[in-house]
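# This is a predicted model, with the sequence first.
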Amino acid sequence: MKLRKICSGLLAVAISMVALIPANNQAVAATGGAYETGVYRNLFVETGKTQAQVDAKLQAAWDKLFYGNDSSERVYYPVGTDMAYIKDVANGDVRSEGMSYGMMICVQMDKQKEFDNLWRWAKKYMQQQSGALKGFFAWQCNFSGGVMDSTPASDGDEYFAMSLLFAANRWGSNTTGIDYNKEAQTILDAMLHQSDDGQGYNMFNKTYNQVVFCPTAGNYDFTDPSYHLPAFYELWALWDDSDNALWSQIAATSRQFFPKATNATTGLGPDYAEFSGAPKDVSWSSGHSDFRYDAWRIASNIAVDYAWFGKDAWATTFADRLHNFFYSQGVTTYGSNYTLAGSKLNSDHSPGLVAMNAVAALATTSDKSKEFVNDLWNTSIPSGQYRYYDGMLYFLGMLHVSGNFKMWGVQSQTTVTLGDANDDKNIDALDFATIKMYLLNSSTAINLKNADMNEDGSVDSLDLAAIKKKLLNN
């Protein structure tokens, strides 16, 4: 009876509380992130949405962007019975970026047919089979598959490789006649060894161990900060058939690069940068030393790496800095292009940037983060002329924020004992008290995986109620 009274009293204090995003973020570094725990946090649920509401949102995005109205909603267009492409509606072309993003969305949504259709089109029309660009993908084609520009864009190739590896781990290679792992290994090999035969350029600069803007003459000596994907490199260090130590080094180098490339006050980074992190202008296009459309993705790359691996505590400094800046601009009204110092260059409140700023909440320690998550929730699925880029980033952002963008093939590195919140190998009233104290004070030491009684990706009042029930039933 005494235990029942204690539990009931503590529950009355905490039952109305919803776990705060910052509280969970402060524990990421200590737990090693999702790679160690197997927990992918659902920020929408943490801010009060139900799982059913989140599932419906994702399904609606899939239905519209992949199978919606031809002229105003969809970006996925089937070709024959076994191929498809992602259409950049505004520019009237097909891009390696969009094709690889589309494949990543498909593997995360468990849509193997659509994944295979996109890959078959990309492999047939975009992947180059000989010469100095062998293994890489032409960044731009027309709708018939004709190459408009054979230059590879590094981010597309990176996403192709990662999505293929996830597909191999989720569905198994050769289940539909495509050896996903073999195709991925071919791309990874080209990234680091294209120039071994004396022709062409690698996709990662050998001197600086950084991803290059393009593996071609004149574009090999600088980078695009949004192409840096340390979370992917960590997995390639595990899954590449070779070069494992080098991928680990490349991941570490990218983490060291981000503080140099982003503004110390606003958190904004440029589209293009020197390997030193200094903003980079180019002669053939203007404005890329500013925070423009490519640079939107930097926030997601940093925050996801932190959420998955928890290796770079600076990520929380960055995410807070970035959210503070955009908060000062108005969470629902900020523009989409700025100078790095924070001068607004336009007033478009673009869904793609809204999505990337919401993903940054995976690393923030400020209560402001909830407002950025809510802004994404309230943003309509992109439609119309500019639905391609905004739509792809919106969908990727929704997957990350909802805990549905996962490292397929990675098993939790820790043993889970639901209820043992204080990690003392027992489940008792002390665990109830630990969860209660964690809700009141996020600095309380806690095993988040064990404390997540309903395994919904967050520790909140529902878990407190669940452990109370467990203890009373025992």
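Structure's in. What do you need?

# all contacts plus neighbour counts: C-alpha atoms, from now on.
Will do.

# From start to finish, how long is stretch 126-137 in a straight line?
Chord length of stretch 126-137, first to last residue, is 5 Å (Cα to Cα, to the nearest Å).

# how far does that stretch sit from the chain's center?
Remark: stretch 126-137 is offset 27 Å from the chain centroid, using Cα atoms, centre = their mean, to the nearest Å.

# do stretch 95-106 as well
With Cα atoms, centre = their mean as the basis, stretch 95-106 stands 13 Å off its chain's centre.

# And for that stretch, what's in contact with it?
The contact list for stretch 95-106, computed with Cα atoms under 8 Å, 6 or more residues apart in numbering, reads 85-88, 112, 114-115, 118-119, 122, 126, 137-141, 153, 155-157, 159-160, 162-163, 388-389, 392, 395-396.

# With stretch 287-297 instead?
The contact list for stretch 287-297 (Cα under 8 Å, 6+ apart) reads 224-226, 268-273, 279-282, 336-340, 352-353, 356.

# for the protein, what's the longest strand?
Determined from DSSP state E, the single longest strand within the chain is strand 83-88.

# after that one comes which helix or strand?
Using DSSP states H and E, the helix or strand that directly follows strand 83-88 along the chain is strand 93-95.

# just checking, next helix/strand downstream of that next one?
Using DSSP H and E, the helix or strand that follows strand 93-95 in sequence is helix 96-108.

# next up, a second structure to put side by side with the first:
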Amino acid sequence: MVKQLFAGAVVIASLLSAPFVHASVAWESYKSRFLMADGRVVDTGNKNVSHTEGQGYAMLMAVANDDRASFDSMWRWTEKTLKDKKTGLFYWRYNPVAPDPVADKNNASDGDVLIAWALLKADQRWHDPRYSAASDAIANAIIEHNVDNFAGYVVMMPGASGFNHNSSMVLNPSYFIFPAWQAFSDRSHLVVWRNLMRDGEKLLAKMGWGESRLPTDWVALAADGSVTPAKEWAPRSSYDAIRIPLYVSWYNPQSPLLTPWRAWWQKFDRNQTPAWVNVTTNERAPYNMQGGLLAVRDLATGQPQGEPQITDQDDYYSASLKMLVWLAQQR
């Protein structure tokens, strides 16, 4: 009897630990491909530059895989190399071969949010309050420099400068990282985070054009509260916008905001789903979703998700989406 109980306990423990073990295999593959020894995460699809987005993604992955050494190396590199001491935020892009690797001194709010969220999770896992103190400082800087009231909405600008044009504001809805905003709200109890979530959902519900009824990568919010595809970019629902259903699913798998994505994608066979759509002309990409794009499609449409598999065909972004989908499933 004792042996049977012990055997059952072993089986249960094995089942509970299986996703972590499988994710660790993928994490080791991810690190070998994209993480440099100094803690810099390289974008292999974009001339090996680095972004705060990538640093934040990989820091979240490291926490989930209990890899404190990798986490600390990434955090040290990010803080030392990209920190803007004036604002408390981070320069968004690092080009290792440029005379000035951080020539653009603007930030990217999604990268800042991801870094702060990863630091908060790091304290929760490893019980080191220095992480959460750093997270709090970044979160407060985000509120100060990137959150604004515009057209009756509380919004998060994509960067501290260059997006508020007085008569309109440019938004990137894939920067609406609802699960991170919820985490900041739970920690600080500041009403601004709840307002961002509330108004972010309201704005997303208004963003949907063309045959697909999907939001575009970049959106213009007018002073009267109307939203249109931003004129400075092609009116596509594409590689930025794919993160919208990722973050919405992560936050609330039953959200009605997922309905237009499901309706559009389910018009196609899984492996024949166009990689993007132009919402003005209804033109579809001449190639189909692969890799991480399909992983997000599967998550949002409720398809069974197995362990992430990082292949040689996955560049940094595709591999990152696969890993983020796995994290979203651990909610």
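Happy to help now that I have it. Quick caveat: nothing in here was measured; it's all calculated off a predicted structure.

# From the contacts of stretch 287-297 of structure 1, which land in helices?
Among those, the residues falling in helices (DSSP state H) are Gly352, Leu353, Met356.

# Looking at structure 2, name the residue matched to Phe136 of structure 1.
Taking TM-score structural alignment, Phe136 of structure 1 has Leu89 as its aligned residue in structure 2.

# Burial check on its match, number of neighbours?
Neighbour count for Leu89 of structure 2, taken as other Cα atoms under 10 Å: 29.

# I'd assumed Leu114 was in contact with it.
No - using Cα atoms under 8 Å, Leu89 of structure 2 makes no contact with Leu114, being 11.7 Å away.

# re the thing from before, from the ones in helices among the contacts of stretch 287-297 of structure 1, pick the one nearest Asp431 of structure 1.
Nearest to Asp431 of structure 1 out of those is Met356 (Cα to Cα; 35.9 Å).

# Spatially, which residue comes closest to the residue mapped onto the closest one from structure 2, not counting chain neighbours?
Mapped onto structure 2 by TM-score structural alignment, Met356 of structure 1 lines up with Val296. In space, and not counting its chain neighbours, Val296 of structure 2 is closest to Leu246: 5.9 Å by Cα to Cα, 6 or more residues apart in numbering.

# That neighbour: helix or strand, and which one exactly?
Assigned by DSSP H and E, Leu246 of structure 2 belongs to helix 243-251.

# check the fit of that helix onto structure 1 and give the mean distance.
Superposing on structure 1 places helix 243-251 of structure 2 at an average distance of 1.2 Å from its equivalents, by mean Cα distance after the TM-score superposition for structure 1.

# residues in contact with the next helix or strand after that helix?
Downstream of helix 243-251 of structure 2, the first helix or strand assigned by DSSP H and E is helix 259-265. Where contact means Cα under 8 Å, 6+ apart, the residues beyond helix 259-265 of structure 2 that reach it are Ser212, Arg213, Leu214, Pro245, Thr273, Arg297, Ala300, Thr301.

# same check, this time on stretch 33-43 of structure 2
If you take Cα under 8 Å, 6+ apart as the criterion, stretch 33-43 of structure 2 is touched by 44, 48-51, 54-55, 58, 70, 73-78, 315-317.

# If any of those residues are buried, put those into a PyMOL selection.
Buried subset of those, written as a PyMOL selection, criterion 16 or more other Cα atoms under 10 Å:
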select buried, resi 48+49+50+51+54+55+58+70+73+74+75+77+78+315+316+317
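
# what does the residue nearest to Val296 of structure 2 align to in structure 1?
Leu246 of structure 2 maps onto Ser300 in structure 1, with residues paired by TM-score structural alignment.

# So the one in structure 1 that sits across from Leu324 of structure 2 in the alignment versus Trp247 of structure 1, what's the distance?
Under the alignment by TM-score structural alignment, Leu324 of structure 2 pairs with Leu396 in structure 1. Distance of Leu396 of structure 1 to Trp247 of structure 1, computed by Cα to Cα: 24 Å.

# ok, now Ala313 of structure 1?
As judged by Cα to Cα, Ala313 of structure 1 and Trp247 of structure 1 stand 20 Å apart.

# out of the two, which sits in the more crowded spot?
Per other Cα under 10 Å, whichever of Ala313 of structure 1 and Trp247 has more neighbours is Trp247, with 22 against 13.

# hmm, back to that, out of the contacts of helix 259-265 of structure 2, which sit inside strands?
Members of these lying in strands (criterion: DSSP E): none.

# Relative to the whole chain's centre, how far out is the longest helix anywhere in structure 2?
Secondary structure assigned by DSSP H gives helix 2-34 as the longest helix of structure 2. Helix 2-34 of structure 2 has its C-alpha centroid displaced from the chain centroid by 26 Å (Cα atoms, centre = their mean).

# Where does stretch 103-118 of structure 1 end up in structure 2?
Taking TM-score structural alignment, stretch 103-118 of structure 1 hits residues 59-74 over in structure 2.

# Report the buried members of the contacts of stretch 287-297 of structure 1.
Applying 16+ other Cα under 10 Å to the contacts of stretch 287-297 of structure 1 flags 224-226, 268-273, 279-281, 336-340, 352-353, 356 as buried.

# quick one: secondary structure of Met398 of structure 1?
Following DSSP: H, G, I helix; E, B strand; the rest coil, Met398 of structure 1 is assigned to helix.

# I appreciate the help and will end here.
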